[in-house]
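Trainee: Just the structure for this:
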Amino acid sequence: MIDDRNPLTRRSSGVQLHLTSLPGGRLGPEARGFVDWLAEAGQSWWQMLPLGPPDRYGSPYKSSSAFAAWNGFLESPEAEVTPEELAAFGERHAYWAASLLAPMLPDQVRFEREWAALRAYARQRGVGLIGDVPIYVAPGSYDQQAWPELFLDGVVAGVPPDAFTAAGQRWGNPIYDWPALRRRRYRWWTERFRRTFQLYDVARLDHFRAFVAYWAVPAADRDARRGTWQRGPGRAPFRAAEAEIGPMAFIAEDLGVITPPVTRLRRELGYPGMVVLQFAFDPDDPRGPHRLENHGDDVVAYTGTHDTDTLRGWWDTLEAPRRAEAQAALREAGLDGDDADWGLIRLWMRSPAALVMLQAQDVLGLGGEARMNLPGTAGGAWKFALEHGQLTARHARRLRAATEEAGRARG
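Mentor: Have a look, this model is predicted:
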């Protein structure tokens, strides 16, 4: 069984794979089969992307609801739902159920049944579930329609220009009116966090830095260059939620240019940050937080994320100075530089971080064709899916061996 009291302090590891990337992309036998594979491989965690209805491109980060789940995950979409079940669901989720269209509610009842069965099965196998909370809601979402007073007019979300994007990124999501939320004692966020931990044991909190300061872009602009930094709410939404629902096990997504106030807030709240293997090898940045020798015990160490290439795709396109540094690190650790995928996985497993997360694509050694998302592109993303039987007992044995070697195997 997982440690309910403090699930992020035990030395462990897990695998990232969204539900849509399962063969068939649904709850049911394939999802339980993946849990079985994780247990066989000695893994403690299954991390997935947000569960809300995706946008027309398949992105779960622009969902039409911050609370509802997508009916495309259902194993039995035609299963009977009784009036009594609907009434009980409405009472249980009174704050947000009314924001949805009535025809959506039976599917949410079906999802609750199937999800509860999966979560119970995973717990029996010693596997915890890690979810994902997007910082913003989608433009025109049910949330924006139901609570328009919680969002600002005239500005949209984005990030400023940087070394990768000269015009910045104009995401287009509505921005929260934090004073309006404060006057309501952050009720919307408390209910969102409550829903999060009804579904998961742990959750990754996307774009955590926006709680300190966020980039507000004039809504009429086509890019993000004329945006401005605006002050976020800090710890207040978290303290308001903790007062009602208790401690929350978040992983703070703090990638990119992070200022000291962001790190201070993360540590004050007790949330680990993120480090990524693909950012770890830079001869010009010996103090970079992603470098293995600079890891602390307050980070979660990822081989990659849904926004990065696969480990194999990254390695195949790695420029010479970084490749040379990575190969030197493998040699120094006594690992095989010829089998780069598994050498790097074994190296990363040695991190002081309590939790290490691998992409399923990296366990399989898949190339860039299996990448989940390329930020800044609309089409072609979110389509990676496993074939039936692609994750084998041989893969499980190899991953278990690497996990045991690093002292991370569950049990």
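Trainee: all contacts plus neighbour counts: C-alpha atoms, from now on.
Mentor: Noted.
Trainee: how about the helices of the stretch 251-400 of the chain, start to end?
Mentor: Taking DSSP state H, counting those that start in this stretch, the helices of the stretch 251-400 of the chain run over residues 260-269, 311-316, 320-332, 340-349, 360-364, 393-405.
Trainee: Next, the structure of the following sequence, for comparison with the previous one:
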Amino acid sequence: MQLKRSSGIILHPTSLPGRFGIGALGAEAYEFVDFLADAGQSVWQILPLGPTGYGDSPYSAFSAFAGNPLLICLERLVETGDLNPEDIEGISFPEGKANYGFVHGFKERLLHQAAHRFRTGASAERRAAFEEFCALQGYWVNDYSLFRVLRSHFDEKSWNQWPTDIRKREEKALQNWREKLGDAIYYHQYAQFIFFEQWFALKGYANSRGIKIFGDIPIFVAFDSADVWANPHLFHLDENGSPTVVAGVPPDYFSATGQRWGNPLYRWDRMAESGFSWWVARFRWNLSQADMVRIDHFRGFEACWSIPVSEETAVNGSWTPVPGEKLFLTLVEVMGEIPVIAEDLGLITPEVEELRDRFGFPGMKVLQFAFGSGPDPDPGNPYLPHNLERRSVIYTGTHDNTTTPGWWQDLSKDEKNAVRSYLGTDGRDIHWDLIRLAMLSVADLSIFPLQDVLGLGASARMNAPGSSAGNWSWRYLPNVLTEELRQRLAGMCRTYGRIPWEETPSFLAG
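Mentor: Alright, predicted model coming up:
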């Protein structure tokens, strides 16, 4: 993949401001696109857009294909006539934090109301658009909608705890439940239609302003998902539908027991037999929603850490080969060039690097990883800017890191001195120091979280891996995207050759 020298910002849509308790695909999202464009940025990086389940994590979704209804903009539903203005009057949640628990209840009630009004009163044009969506996306939306309805019917129990006939997807049971729960199924189909109607409108606007959407594909899917229930033969499951082996990473410097993620592992032999059709469909759909995608845990396409389900930790796992080369050859053959960035952080083997380079996928570098412990930086550290390759993406930090001011706060005196020595600054504006360092590097694309642009402390971090509480809830406050920030970012883009326009905008001239 060939990247143009450019710059961008990470912000998941849930982190947008707004009065309904969580970010949405409405006016605030369009205003953020305008800020990016006016600040000289070319890329908006997001996290996975799937419907969140356990822990509100976008990396643990009920589907690898569906969108998150919590992101639907209610004001847009008023504009289309699916809701009346009075339906959303008086609703106002505090800013600054995503209130998932509250939002689920009131938004689902309003979406049910909107679905009913759409079903009984939508125009012929919108009704035809809905039917076209359901026909084109039927390969996933029908199973997903039935899965969500059944999960609700069976008290939110995991699908492997449902009655045997529907757990095993016997045709008679599928037909009976579809007939019995038809209205509820329609609701989920409607919610998906609306989500993607709003998402593609936003993406179209972003592209019109010169902003590319940078999406995210987690390598694994959640066990309690429509994907596993609808395709059990593609996963390592026993006769009762329970996983036999699960994913994770082995013990390392950061964890003596490794990480046991719990995702079921793929039956790659069966996927290969079908020409990797599930992966082709997944990549094709994701790349319609984004202009390029990051593959999370890319090393898992060369080999994955397989942990017996009986093990409580990741210690007693083993590396299992994965036919990643065959998969990517198939994707390229079917789709042509695939605009992929490989998340190649951590302990990466030569085999993983060879797979990445075989297909020309840019890798990732994180500046917070560039400075080790002690008073002197290691000049050979691969994350230091003077060691980078052009075909890479450099970050100040990612959604899994603390913010740059938070990282700085945690450093020892010697470590801070080492950073100051490398930067040639006093570190008083450390977030701008690292943004500048990313901008001036040779990496084709520089990315930084909005929290770093705003100079926020550790309390604004998006996710702390290994912690099950308090994640994914940060939102920026209204009116913080100031003219000063816009000018400063745009000026840095011009200075370091990352400006996206062919001609310098008037406000940067002179």
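Trainee: could you dump the helices of the stretch 251-400 of structure 1 to TSV with mean neighbour count and distance to E80 of structure 1?
Mentor: Formatted as TSV, the helices of the stretch 251-400 of structure 1 follow (neighbours: other C-alpha atoms under 10 Å; distance: least, C-alpha to C-alpha, whole Å):
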stretch	mean neighbour count	distance to E80 of structure 1
helix 260-269	16	43
helix 311-316	19	44
helix 320-332	15	55
helix 340-349	21	45
helix 360-364	21	34
helix 393-405	17	37
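Trainee: what would those helices look like in JSON lines with distance to A97 of structure 1?
Mentor: Output for those, formatted as JSON lines (distance: least, C-alpha to C-alpha, whole Å):
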{"stretch": "helix 260-269", "distance to A97 of structure 1": "29"}
{"stretch": "helix 311-316", "distance to A97 of structure 1": "40"}
{"stretch": "helix 320-332", "distance to A97 of structure 1": "50"}
{"stretch": "helix 340-349", "distance to A97 of structure 1": "42"}
{"stretch": "helix 360-364", "distance to A97 of structure 1": "34"}
{"stretch": "helix 393-405", "distance to A97 of structure 1": "40"}
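Trainee: now stretch 294-311 of structure 2: how far from the chain's centre is it?
Mentor: Relative to its chain's centre, stretch 294-311 of structure 2 lies at 18 Å (C-alpha atoms, centre = their mean, to the nearest Å).
Trainee: Check which residues of it are buried.
Mentor: Neighbour-count burial for stretch 294-311 of structure 2 flags 294-309 (criterion: 16 or more other C-alpha atoms under 10 Å).
Trainee: returning to that earlier point: out of the helices of the stretch 251-400 of structure 1, which comes closest to F238 of structure 1?
Mentor: Minimum separation from F238 of structure 1 across the helices of the stretch 251-400 of structure 1 (C-alpha to C-alpha) falls at helix 260-269, 8.0 Å.
Trainee: which residues in structure 2 does the closest one align to?
Mentor: Taken onto structure 2 by TM-score structural alignment, helix 260-269 of structure 1 occupies residues 350-359 there.
Trainee: quick one: contacts of the matching stretch?
Mentor: 1, 299, 302, 324-325, 328, 342, 362-363 (C-alpha atoms under 8 Å, 6 or more residues apart in numbering).
Trainee: Which pair of those residues spans the longest distance?
Mentor: Longest distance between any two of these is 19.1 Å, between M1 and E302; criterion C-alpha to C-alpha.
Trainee: Strands of structure 1, start to end?
Mentor: Ranges of strands within structure 1 are 12-16, 45-47, 128-133, 151-159, 169-176, 202-205, 213-218, 228-231, 250-252, 273-276, 299-302, 355-359, based on DSSP state E.
Trainee: I'd like those written out as JSON lines, with distance to A396 of structure 1 added.
Mentor: Output for these, formatted as JSON lines (distance: least, C-alpha to C-alpha, whole Å):
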{"stretch": "strand 12-16", "distance to A396 of structure 1": "11"}
{"stretch": "strand 45-47", "distance to A396 of structure 1": "14"}
{"stretch": "strand 128-133", "distance to A396 of structure 1": "17"}
{"stretch": "strand 151-159", "distance to A396 of structure 1": "39"}
{"stretch": "strand 169-176", "distance to A396 of structure 1": "39"}
{"stretch": "strand 202-205", "distance to A396 of structure 1": "23"}
{"stretch": "strand 213-218", "distance to A396 of structure 1": "42"}
{"stretch": "strand 228-231", "distance to A396 of structure 1": "46"}
{"stretch": "strand 250-252", "distance to A396 of structure 1": "26"}
{"stretch": "strand 273-276", "distance to A396 of structure 1": "23"}
{"stretch": "strand 299-302", "distance to A396 of structure 1": "19"}
{"stretch": "strand 355-359", "distance to A396 of structure 1": "13"}
